[in-house]
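Peer 1: Could you look at this predicted model? Sequence included:
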Amino acid sequence: MLRILFSSLLLTTCFVGQRSHAESPGEQAMQQLLDRDAVVIPLWPDEEAASKQTQKVPADTVGDSKSGKPAISNVTEPSMILFAPPAGVEATGTTILFAPGGGYGRLSLPNAVDICHWAGAIGAHCAVLKYRVPRAADDPGHRVPLSDAQRAVRLLRTGAADLGIDANKIIMIGSSAGGHLAFNLANNHGESTYAAQDATDTISARPDAVVLMYPAYLTQPTESLTADPHLHLDQLSPERTPPTLMTVTRSDKFTWGAVNTMLQLRQAKVPAELHVYPEGGHGGCFDKYPLMEFVRPAARFLKDQGLFTEAMQHESNAFLDRLEATFLKRRVGQQEVSKTETVKLAATKSDAEVHPSDWTEGDRQLAALRKPAPEIISIWPGDGKRDDDPAAALQEELPQRPDGLVRITNVSRPTIHVWRPAHPDGRAVVIFPGGAYNALAAEHEGTQIAQWLCDQGITAFVTKYRVPRRDGLDKHAVALQDAQRAIRLVRGRADAFNIDPQQIGVLGFSAGGNLAALTVHHSDRQSYPPADSIDAVRADPDFAILIYPAYLTAEDTADGLDPMIQPLKSSQDYPPLYLAVAADDRFAPDSLHYLLHLHRAKVPAELHVYASGGHGKGLRESGGPFAQWTRSCARWLADLQNGTTNVIVEGSR
């Protein structure tokens, strides 16, 4: 490979110390793995690099790490290995500075290759940071790697014109220890970690955004909510700290650090997102599904920050689509068999259907939202009311909303509205609208969601459960009764509904998200005296979707969770769970603390915390970034059905 010297930068800046010897083994390895020429930019003048050497060792060495992947060790002369977009791809000016992981003992190369391929596809330059490793025992706060990262950003900014990049579009991405380094730089870019070498060191080292891939060491000890003190989380601010996106898998021990950091970023009002995928352990990039999916929200997040163009986001999504297609096409045959086997029942109506003459006003309003009208099933036998309900005499009301959407309160005759898809695939979801247990947002968190599910082939059941809260009872007491009975009815009459009794999930919003969680955590508790044979059917959901769930936490408990969120006996007692919330939703901490509960219980769970969107948006576009939850949830539902999670993608490189 031909080395392209960084001579033009030498002529136009105060940068000194261009290394005269041949490129190092690590730099050669990166060029060979990527099969492209690179600009190699030494970080320090020769005399500065020499002063850091305590003994005569090679500049660096290349070998296999413990995991069998190529890695660079013994880095004493740090540099950046800068790759421009490949021929035929127009450069956009955006630069990705990538810090490989390796426990601060080595630098793993496969992720660097993956990120460079992605950057090239979208027209971004990619600079692989070869920072000094292994870590020194007397280097608290990893100041030596931090110095290298600071210097790297400053050099990119100083030489931006010569390199053909935008000095204000530098994004640092790091994996594992590199993720720790990226966040260390993000919040400590102004800290004095070395003596100024030249005019370059007067330039800001603040990256314009950071993306942290399963970042390590953010908390000490690892499985705690105690931040690494050297990160100075008490000084987070939108002015100091650049926009931050993190991704991790639920089973990774470093999930604790990502969750704690997200809590602190949110409190400091720093634009931030966290995307947690169900399984996959630690490590990987575009060779692991569904972890690879993180680049979709990352591209949208970076576009929102003005660092990606719409065209770059489009190309990024197309890049991911190609990767996913390579993997998913192997399962098309299995999917078709599954659909053939599940759609085999006659679409008959249930004998519990309520005649239109007995519909309540709320039922009429909801039924009018679909043509033809859905079947409406009474949750309880007889007149549809429970004799033990202290508010059985309530008459339904429909309070007016400013947006004109249907809202129902004073429910004493709970029902289920059955939305059948044109092409059912056997799956079913019982929907619990939100409303603080005082009313039901039954349209934008009910019927609109039912249509979205039907579009995916899923039979939906909109539950009109009892509200408001009953005096003298827990706020969720009668709602939990209705929810458990609704699940039993759906499962007990699966044949009539043309569904698989082993594929019945729940989906709830806000208070409805709390209710959905309660159906998981109280699946072995009978919340009411049995009424008939239906109550012998199991009431636990096969999967659960919690959208901006409320009331999951309590300040006066040891683990921070509401006492109603009772741990189940084993991970096998939990269904797979999906959660989504906006960072600026006041209930965002509920989802983050609940994820840690699921992490401790070793439950497959996926969580997406979007930068903004507020509370109560349903699937409306007014939710901003949060509106993207439907895409990730649809992918999660498809993965659940097809068994495509936690898979290493063969031949992806």
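Peer 2: Sure thing, it's come through.

Peer 1: CA only for contacts and neighbour counts going forward, please
Peer 2: Will do.

Peer 1: Wait, a helix at residue 129?
Peer 2: No. Using DSSP: H, G, I helix; E, B strand; the rest coil, the assignment for residue 129 is strand, not a helix.

Peer 1: which SS class is the residue nearest to it when sequence neighbours are not counted?
Peer 2: Using CA to CA, 6 or more residues apart in numbering and skipping the chain neighbours, the partner closest in space to residue 129 is residue 80 (4.7 Å). Under the three-state scheme (three-state DSSP), residue 80 adopts strand.

Peer 1: and what of residue 297?
Peer 2: Residue 297 - assigned by three-state DSSP - is helix.

Peer 1: Could you do the one 4 residues further on as well?
Peer 2: Look at residue 301: counting by three-state DSSP, its state is helix.

Peer 1: Count the residues that sit near residue 584.
Peer 2: Residue 584 has 20 neighbouring residues, counting by other CA atoms under 10 Å.

Peer 1: and it, what does it touch?
Peer 2: 266, 611, 612, 613, 614, 615 (CA atoms under 8 Å, 6 or more residues apart in numbering).

Peer 1: what about the fifth one, neighbour count?
Peer 2: This means residue 614. Residue 614 has 21 nearby residues by other CA under 10 Å.

Peer 1: put this beside the first:
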Amino acid sequence: MIDRRTALIGSLAAAGMASSTRVMGQTAPPHNVGDRVPAWPQPVETIDLWPGGAPGMPDNMPAESVVERSTDGAINDRAVDNIAVPRMAVFKPWRPNGASMLIMPGGGYVHVVIDREGYEMAQWLAERGFTCFVLFYRLPDQGWAAGPDVALSDAQRAIRLIRQRAGDYALDPARVCAMGFSAGGHLCADLAARFDAATYDGVDGADKLSARPLIAAPLYPVMTMQRPWAHEGSRTALIGKDAGPALEAAHSPDRNVKENTPPCFLCHAEDDPSVPVENTLLFRAALKAKGVPVETHLFEYGGHGFAMRRVIGKPAGRWPELLLNWARTHEVLI
């Protein structure tokens, strides 16, 4: 048993460690909106993905901006746009279990949400021993040279950096996992299916490491780029409104699954009004066809973008515990 004083001292020590070990010169997490104070403590440590700047920057990159969408002062629901410096916000547990999670929030590939599918999930997992890295990835409709592969480049680089720095965070480099929500679920599934695709030129020793996560959890994911099941907003941002069949197939993770795709955990609400549940079913079928282990949970109610906050008290609210229990069967928690 741990008394409250001991727990508080441990939490303060962990916070101090985060500040003291932050690499100098790293870009801060997305800033606050105006004078509004965040409802929860904010991460203090970040890791920039690319030394010397991200490759293939457009000529006229707009300034990064954050919008607060919540009208409730007790809850944040921020989104960040125009990400010129892709980076990870780090959440350290008080007692690391050696496993890590790269978290890719959604946002339809037009922005990246910060709180509901990022910081809240990271904090929950950190309380259970995971070291978490929330990824703020570049957006494909802003003129980057990598085009539709720009977010995947960031995800691959992020996994490799976590492995390279495993010793700094008391991590097992074999137990690097990935999860994503909505469009971030597409990115997570794309990473699982194309982790070894050559989407950028290597810049240092980290790029010699594998970008394959041990497990992947695309949650209520955008998946196919083919109509009628494609999410039109994400499709337009990623490959363009008038993309042809070849481009659709190249960026539909269900069309790119291989035998070495990592085991996947899937969940979706059948009443999702934005991303049809068929997106998850297509990916499940592709995984099964290649013999890739997959666990699938379909919930009657939940809508879209539920994360944890919007399904409290509903059956879908059990998905995080279901994920952890499944992860144990794949040696994530040992």
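Peer 2: Okay, I see it. Note that the coordinates shown come from a computational prediction; the quantities given were computed from them, not determined experimentally.

Peer 1: Give me the most central residue, the second structure.
Peer 2: In the second structure, the residue lying closest to the centroid (CA atoms, centre = their mean) is residue 104, at 1.3 Å.

Peer 1: which of the contacts of residue 584 of the first structure lies closest to residue 49 of the first structure?
Peer 2: Using CA to CA, residue 266 comes nearest to residue 49 of the first structure of the contacts of residue 584 of the first structure, at 39.0 Å.

Peer 1: Can you give me the distance of that closest one to residue 245 of the first structure?
Peer 2: Distance, residue 266 of the first structure to residue 245 of the first structure, using CA to CA, to the nearest Å: 12 Å.

Peer 1: who touches both of the two?
Peer 2: Residues touching both residue 266 of the first structure and residue 245 by CA under 8 Å, 6+ apart: residue 272.

Peer 1: Sketch out the strands for the stretch 1-150 of the second structure, chain order is fine.
Peer 2: 45-48, 65-68, 78-81, 87-91, 100-104, 112-113, 131-136 (DSSP state E, counting those that start in this stretch).

Peer 1: so where in the second structure does the helix or strand containing residue 157 of the first structure end up aligned?
Peer 2: Counting by DSSP states H and E, the element that carries residue 157 of the first structure is helix 143-158. Using TM-score structural alignment, helix 143-158 of the first structure lines up with nothing in the second structure.

Peer 1: Show me which positions of that helix end up buried.
Peer 2: In terms of neighbour count (16 or more other CA atoms under 10 Å), helix 143-158 of the first structure has its buried residues at 143-158.

Peer 1: for the following helix or strand past that helix, which positions count as buried?
Peer 2: Next in sequence after helix 143-158 of the first structure, counting helices and strands by DSSP H and E, comes helix 160-163. Neighbour counts over helix 160-163 of the first structure (16+ other CA under 10 Å) mark 160, 163 as buried.

Peer 1: Against which helices or strands is helix 160-163 of the first structure packed?
Peer 2: Helices and strands touching helix 160-163 of the first structure, by 3 or more CA pairs under 8 Å, 6 or more residues apart in numbering; DSSP states H and E: there are none.

Peer 1: Hey, what's the angle from the next helix-or-strand element following it to helix 143-158? Just curious.
Peer 2: Going down the chain from helix 160-163 of the first structure, the next helix or strand is strand 170-175, by DSSP H and E. Strand 170-175 of the first structure and helix 143-158 are oriented at 150 degrees to each other (axes from the mean of the first three to the mean of the last three CA atoms, to 10 degrees).

Peer 1: which part of the second structure lines up with strand 170-175 of the first structure?
Peer 2: Counting by TM-score structural alignment, strand 170-175 of the first structure has no counterpart in the second structure.

Peer 1: next one: stretch 416-424 of the first structure
Peer 2: Using TM-score structural alignment, the residues of the second structure aligned to stretch 416-424 of the first structure are 88-96.

Peer 1: Show me which positions of that stretch end up buried.
Peer 2: 88, 89, 90, 91, 92, 93, 94, 96.

Peer 1: Straight-line length of it, end to end?
Peer 2: 18 Å.

Peer 1: which stretches of the second structure form helices?
Peer 2: Along the second structure, counting by DSSP state H, helices occupy 4-20, 120-126, 150-164, 183-194, 232-239, 245-250, 278-289, 319-328.

Peer 1: Mind putting these into JSON lines with distance to residue 40 of the second structure?
Peer 2: Shown next, in JSON lines, are these (distance: least, CA to CA, whole Å):
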{"stretch": "helix 4-20", "distance to residue 40 of the second structure": "14"}
{"stretch": "helix 120-126", "distance to residue 40 of the second structure": "9"}
{"stretch": "helix 150-164", "distance to residue 40 of the second structure": "25"}
{"stretch": "helix 183-194", "distance to residue 40 of the second structure": "23"}
{"stretch": "helix 232-239", "distance to residue 40 of the second structure": "29"}
{"stretch": "helix 245-250", "distance to residue 40 of the second structure": "40"}
{"stretch": "helix 278-289", "distance to residue 40 of the second structure": "32"}
{"stretch": "helix 319-328", "distance to residue 40 of the second structure": "20"}
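
Peer 1: That's all I had, so thanks and see you.
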